[in-house]
Every structure is written in structure tokens, then in C-alpha cells.
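Q: Got a predicted structure here, sequence first:
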Amino acid sequence: MCAMQRLHQDMIDSTAATEHRVCGMSCSPCVGPPAPTANRTRRPLLGPSWFAAVMGTGIVANAAVTLPRSFHGLRPAAMVVWLGAALLLLLLAVAYLRQRALRLHSGDPVTAQFFGAPPMALLTVGSGALLLGHRLIGLEAALDVGWVLWSLGTVLGLVTACTVPYLMVTRHRFAPDAAFGGWLMPVVPPMVSAATGALLVPHAPAGQVRLALLLGCYAMLGLGLVSALLVLAMIYGRLMHHEAPTGTVVPTVWIGAGALGQSVTALGALAAVAPSALPAPYAGGAAVFALLGGIVVWGFAMLWLVLATGLTVRAIRAGLPFAPTWWSFIFPVGACVTATGALAARTGSEVFVWMAVVFYGLLVIAWVVVAGHSLRHAARHVWRRPVGGHAHRGTVEPEGR
């Protein structure tokens, strides 16, 4: 087997046949109708899972703003990181759309799960515009960017949250042990919309428009959280009743902690702006819900974080090859930072304050490691030379070479 074929076996966002091999599970692959196959000499290399790089980079910047403790130079550094995330979002969006691989990827049971990454990338960059971009482009322009990216990301996220489960029910077929962390990706975007939409609530017209936005965010939080809990139950059952995941699927276990952390973040953000739209009794109830419900969910997130850490250490000892799924380490840790910071702000607990700081330190270290591996991967494989000797972007060598 040639080196290029081995590379594609480790990429979860490649073509249909590749997707099943990269799953990394010792179980049998997903079964069902075969997905469409691309041209053997010009297959799309860029899958939707790469948008997780934007999510991870963006949350490094956004979490710096919400951190309970401020450090010298942190805000300027976060601004630079946010600009990098915005540029990366633009480049990936153009490159992915040029491939015209939407139908190919939607037909694959594994790749389709990662359609949740592009809307969350839009939402993350949009919230960064509100938290950081206003210092650079002005408040009015930042609001315009925030509204546009939030609206686009929310629509795409809702479409993904409805469409991908429908495809899983009607078109895709799975083995009993096929559940993995990527199944959370389609249902998490509405929770991110809820958390980032809270930043826009104070800027919406007072009255019915603002109330509708707030209630819509709560509804999307419920949609995402309940769906995520159902998927987590399936993943937990898969972990308990079948062999432990191996290879590049292991990082996706971390997505569970990200989904739970994002729900706590959304609860806190919505409770903070609820008094501007809800009557007094219900605004107070939102604050109580954010505190008590947030702590309960945060505790479950910590359990999942410990489980994911143990599986990751086990995988590293066995040899963990690089794949786009490595970005699954980043956003979940960032969600734990924002969730812990939200609880610290609401309770005043120094324990939460310093846990948020520790989580952020780990987030930055993990981001540096994964970003470094991604850059090396891009330098080696984005441009490659086919048989004719002319470099083409987004092509692969014929099999057997």
C-alpha cells in the first residue's frame, strides 16, 4: 500500500471509502448503500471537519475575553488569533465550495456528521467580532459582521441539526458499535447559536423582536442539549458494550465535553441578558436555572472530560496518528473554559476562577500543538505532484503509486 493511501486512511474527511477506514474503531464499519465515489485522480481532499480548525482557533480568542482573570498582553494576542480564525474561515469556505463535494460528503455516513463544523465556525468568528473585533473595525461594523455570521451560522446549523439525523434514519446504515463522538457535531450548532445569540440580544430592538430572539435562543439551547444527551447515551453505550475506540476516532470523544460545556455557557449568557427582555420573575428564574442547572451539567462535563482524557492517553501510548479529528481536542476544552468562567462570574467562587485559568492554559498548549501539526500537514499534502509532473491543488496520485 502506497504512502498516499495510508495518508487517506487517517483522514476522516476524505472520500467515502476513506471515511470508514479512518474511523479507527475495532468494530465493523458503517454499512448501507455505497456513497458516490469521486474521480480517482481528482478527489476532494478538504472535508467539512477541517472547519473545526476555525472553531478551535476562534474559541482560543473568545475564551480570553471571558476569562475571569486578565493577563498583560492577552487581549492583543486574542485579537491576532481572532483575525487568523477569520482569515482561515474565508480560505476554507472558498476552497470547500470550489470542490463541489457537498453531495459526495452528504452521502457518506461519517463525513456527513461533520457538516456541523462550518456553521459553528461561522458562529465562533461572528462572536469574536463582537467580543474583540469592535476594537479594530468599530462597534457598528462589528455588529453588522456579528448579525450576518450569526444569522448564516444559525440557519446552516438548524438545517444540519434536522437534515443529518434524517439522513441517518433514512439513508445511512450503521453497525451496533458505530456510534462515535462525531455524531454530536450535527446537533451542537444550535447550542452555539444560543450562546452567541445572547451577545446580540441587547442590540436587538426592544420589545417583541428582542423577546423573540431571547426565546429563540432558549429553544435552540433545548434542541441542542436534549439531542446531545441522547447521542451521549448512545456513545456511552457503545463504549461500555464494545471495544474501546482506537486511532483517529479517539479525539472525537472530547466533543461530548464540548457539548456539555457549551450548554453551561449558553445558560449563563442567556441569563445575563434575560432581564432586558423577560419580566422580573422569569428573569430571576433564568439566573437560578443558569446557576443550579449549569453546575449540574458542568459536573457531568467533568466526568466526560476525565473519560476522554483516559482514552486519549491510552491512544497516545498505542500511537495516535495526526488527522483533522485532532481539532476535536480544542473547541471542547475552550467550551469548558467559557462554562467554568460563566460559573465563576455567577458564584464568585475562586475554585471556578482558577479552574478556568488552568483550562485556558491547557487550551493554548493544545492549540499550539494541533495547529503546528496541521500546518506541517498542509505544507506536505496540499500541493502534490501527480503523474504528469504538474502540481495540482486538491488532487491525489493514482492508487498504486
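A: Arrived safely, thanks for sending.
Q: C-alpha from now on. contacts and neighbour counts both.
A: Fine.
Q: List the buried residues in stretch 165-182.
A: In terms of neighbour count (16 or more other C-alpha atoms under 10 Å), stretch 165-182 has its buried residues at 165, 167, 168, 172, 173, 177, 178, 179, 180, 181, 182.
Q: any idea how far residue 105 is from the second one?
A: Just to be clear, that refers to residue 167. With distances defined as C-alpha to C-alpha, to the nearest Å, the gap from residue 167 to residue 105 amounts to 12 Å.
Q: do the same with residue 239
A: With distances defined as C-alpha to C-alpha, the gap from residue 239 to residue 105 amounts to 26 Å.
Q: higher neighbour count, these two?
A: When neighbours are counted by other C-alpha atoms under 10 Å, residue 105 comes out ahead of the other of residue 239 and residue 105, with 26 against 15.
Q: my guess is that one contacts residue 17, does it?
A: No: between residue 105 and residue 17 there is no contact under C-alpha atoms under 8 Å: 11.1 Å.
Q: can you pull out the strands in the protein?
A: The residue ranges that make up the strands of the chain, judged by DSSP state E, are 383-384, 392-393.
Q: Turn those into CSV, including mean neighbour count and distance to residue 282.
A: Shown next, in CSV, are these (neighbours: other C-alpha atoms under 10 Å; distance: least, C-alpha to C-alpha, whole Å):
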stretch, mean neighbour count, distance to residue 282
strand 383-384, 15, 56
strand 392-393, 14, 55
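Q: dropping in the other structure now:
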Amino acid sequence: MVDMHGAKPDRLENFPVTFFAVMMGLLGLSLSMAAAEKAAGAEANVSQFILGTAVAVFAVLIVFYGLKLVRHPDAVRAEWNHPVRIAFFPTISISLLLLSTALAPSVPGMAYVIWSIGVAAQGILSLSVIANWIGHRTFQPLHLSPAWFIPAVGNVLVPLAGVNFGMTELSWLFFSAGILFWVVLLTLVMNRLIFHDPLPARLMPTLVILIAPPAVAFVAWVRLTGDVDAFARVLLNIGYVFALIVLTQAPRFVRLPFALSWWALTFPVAALAVASFVFANETGSHAHRLIGFALTICLAFAVATLLVRTAQAIRAKEICRPE
């Protein structure tokens, strides 16, 4: 990322908000690895190392995007007005919520401050994105993709740390909003996928985002209710169903060129892995524990591969350039 420094304002101008999807992947891997270490009775060394790396990456991304906001506000405004990229702005607040969840066991005071900032940012960004969707702008079916689930996912993330911080009612508020818009958007997205033109190659990896809302909602529901009831089981199994549906598209994925959108597949896998570990811990299911381990291994391989591919793309100047 050295060649994208402020010394090259043209590169900075094209620094995309979608880079924050990298943060969701790294933090998702940290949480998934922490759950795997707990299930295996191992020390939390690997997850803490990944968490430290994620914090460093997040700091760099915040600096670069902050510089872009100051030096090139028109470019940021153009991303906000983009029918696809606008959905990626909540990845910033989601990163804060995931970071607070990962830090809560070790530094609860700092985690609470980060969570509070993340909740405020998530609320503002979610309302702003939804207001933009239902405003005077005309959206076409081709603009719709599973990336539109991102704001809803951010809302259902709030209870993961919020319940432990004693913010139960606020957590219910965000959870309710997330579930509502997940159901609405799920109908719209499935209509688009079935009855309209296929997703562009760059957006094909966002299909994996279908897994994230029910998987995260399962974990949030268990945190809020303290029980794995019938509704919790429905949510988890919907996540598995979407995972199987995504697997049917795997042959198409392998032929796609690399793009930052590939990072969209990491967090949903992490969410399903964590959900599997939570179910295993609550019910004693050995099968779900094995699923959690398998998904975590796949996720670690995917993140490592994407880090290499992203570094190669940055070196080749294939990312921060005008579209």
C-alpha cells in the first residue's frame, strides 16, 4: 500500500470505500479463530495476532480514507452516490462493532467506547443509506446485489457486544431493524437474481453475503434470549441453506478475475463458523463443532489467499484507479 500514499493524489482520489471489506474479513477471522481456540481448549494466541494485524490495517485504512475525504470530497461524494458502493459505507461502522466484540473479553472499557462509536455510526449510516434508497433517485434492478445486505448485517451485529455492556433494549432496537430490512432485501435480491440479468463478474462474490444475515442473527438472538430455541435453529439452518446454494455457484467463481469484492466472501464464512461454534457450545453438538472447525480452516485459507492477491493487485496498480 506504499504507492497509494498521499504523495499521489490521483491514487488517493480513487482509494475505494470497499477496502473496508478487508477489515470485516480480518476481524471475522479473528472472531472465528477465537471461537475455534476456545472449542479446542487452546490459548488465544493466533486470534490475538490476527486481531492485532486487523487493528493496524484498520488504522491505515482510516488514515487513507480520511485523507481522501479531506482532499477529494467530491470523490467521496461520488462513491456515496454510486448505486453499488453506497452499501459499502456501513462496512466502516461494522468494522468498529466487530472490533469492539473482539476486544470485549480482554479490554472491556476500550471495547465499550469503540462499540458506542460504532453503534452511533451504524445508526447514522443505516438511516442515511435507506433514506438514499427510498429518496428521489431512480434505482434499476441491475443496481441491486447482495451487497445491499451490508447495512442490515451491521444492525444485527450490535447485540453481540451490546448485551454484555448492559445495552439490551438498544440491542433489540438494532436487531429488529436488521431483521426487518433483511427480509425486505432478501425478497428484492432473490427477484433480481432470478428474473433479471446475471450479476456482473465483479459482484459475483457478493453472493456469499446471503449467508451473513441469518448467521449473525442467530448469534445475536442467542445473546439476547440466552437460549437456542426453535427460531434460533431456523436462523442457523437458513445460513447453512444459503451456504449450500452458494456452493452450487462455485464453478463460476473460479473463472472470475480478482477484485476487492472477493473480500465479501470472508465475513459471511466467519459468521457461519462462529454461529456453528455457538450452537455446539450451547447444545453440545459435536457435528456443529466440526463444521465450525472446517469453516474456520477454509476461512483462514481464503484470507491468506486474498491478502496475497490484494498485495499483488496494489503492486500492479489495478485497484486504486478510475472505473
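A: Now that the structure is in, tell me what you want to look at. This is a predicted model, so every value here is computed, not measured.
Q: Would you pull the TM-score for this pair?
A: The TM-score (TM-score structural alignment, normalised by the length of structure 2) is 0.89; 309 aligned residues with a C-alpha RMSD of 2.2 Å.
Q: returning to what we had before: can you list the strands of structure 1 in a markdown table and add distance to residue 128 of structure 1?
A: Formatted as a markdown table, the entries for these read as follows, by distance: least, C-alpha to C-alpha, whole Å:
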| stretch | distance to residue 128 of structure 1 |
| --- | --- |
| strand 383-384 | 31 |
| strand 392-393 | 31 |
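Q: of all the ones you listed, which lies closest to residue 197 of structure 1?
A: In terms of C-alpha to C-alpha, the element of the strands of structure 1 nearest to residue 197 of structure 1 is strand 392-393, at 37.1 Å.
Q: The closest one: how far from the chain's middle?
A: Strand 392-393 of structure 1 has its C-alpha centroid displaced from the chain centroid by 28 Å (C-alpha atoms, centre = their mean, to the nearest Å).
Q: can you pull out the helices in the stretch 101-250 of structure 1?
A: Taking DSSP state H, counting those that start in this stretch, the helices of the stretch 101-250 of structure 1 run over residues 102-106, 117-128, 134-137, 139-170, 189-197, 208-241.
Q: Which of the ones you listed sits closest to residue 392 of structure 1?
A: Among the helices of the stretch 101-250 of structure 1, the nearest to residue 392 of structure 1 by C-alpha to C-alpha is helix 102-106 (20.6 Å).
Q: Would you mind listing the buried residues in the closest one?
A: Under the neighbour-count rule (16+ other C-alpha under 10 Å), helix 102-106 of structure 1 has 104, 105, 106 buried.
Q: now do stretch 236-246 of structure 2
A: Counting neighbours by 16+ other C-alpha under 10 Å, stretch 236-246 of structure 2 gives 236, 237, 238, 239, 240, 242, 243, 246 as buried.
Q: again with stretch 33-53 of structure 2
A: Buried residues in stretch 33-53 of structure 2, defined by neighbour count with 16+ other C-alpha under 10 Å: 33, 34, 35, 36, 37, 39, 47, 48, 50, 51.
Q: Which position in structure 2 pairs with residue 16 of structure 1?
A: Superposed on structure 2 with TM-score structural alignment, residue 16 of structure 1 falls in a gap with no aligned residue.
Q: Skipping adjacent residues, who's closest to residue 16 of structure 1 in space?
A: Leaving aside its sequence neighbours, residue 16 of structure 1 sits nearest to residue 108 (C-alpha to C-alpha, 6 or more residues apart in numbering; 5.6 Å).
Q: what does that neighbour align to in structure 2?
A: When structure 2 is aligned by TM-score structural alignment, the residue opposite residue 108 of structure 1 is residue 82.
Q: how near is that match to residue 307 of structure 2?
A: Distance, residue 82 of structure 2 to residue 307 of structure 2, using C-alpha to C-alpha: 26 Å.
Q: Please apply the same query to residue 132 of structure 2.
A: 33 Å.
Q: And residue 30 of structure 2, by the same measure?
A: 15 Å.
Q: ok, those two, which is more surrounded?
A: For the pair residue 30 of structure 2 and residue 307, the greater number of neighbours falls to residue 30 (28 against 14), based on other C-alpha under 10 Å.
Q: need the contact list for the more buried one.
A: With contact set as C-alpha atoms under 8 Å, 6 or more residues apart in numbering, residue 30 of structure 2 has these partners: 47, 48, 50, 51, 102.
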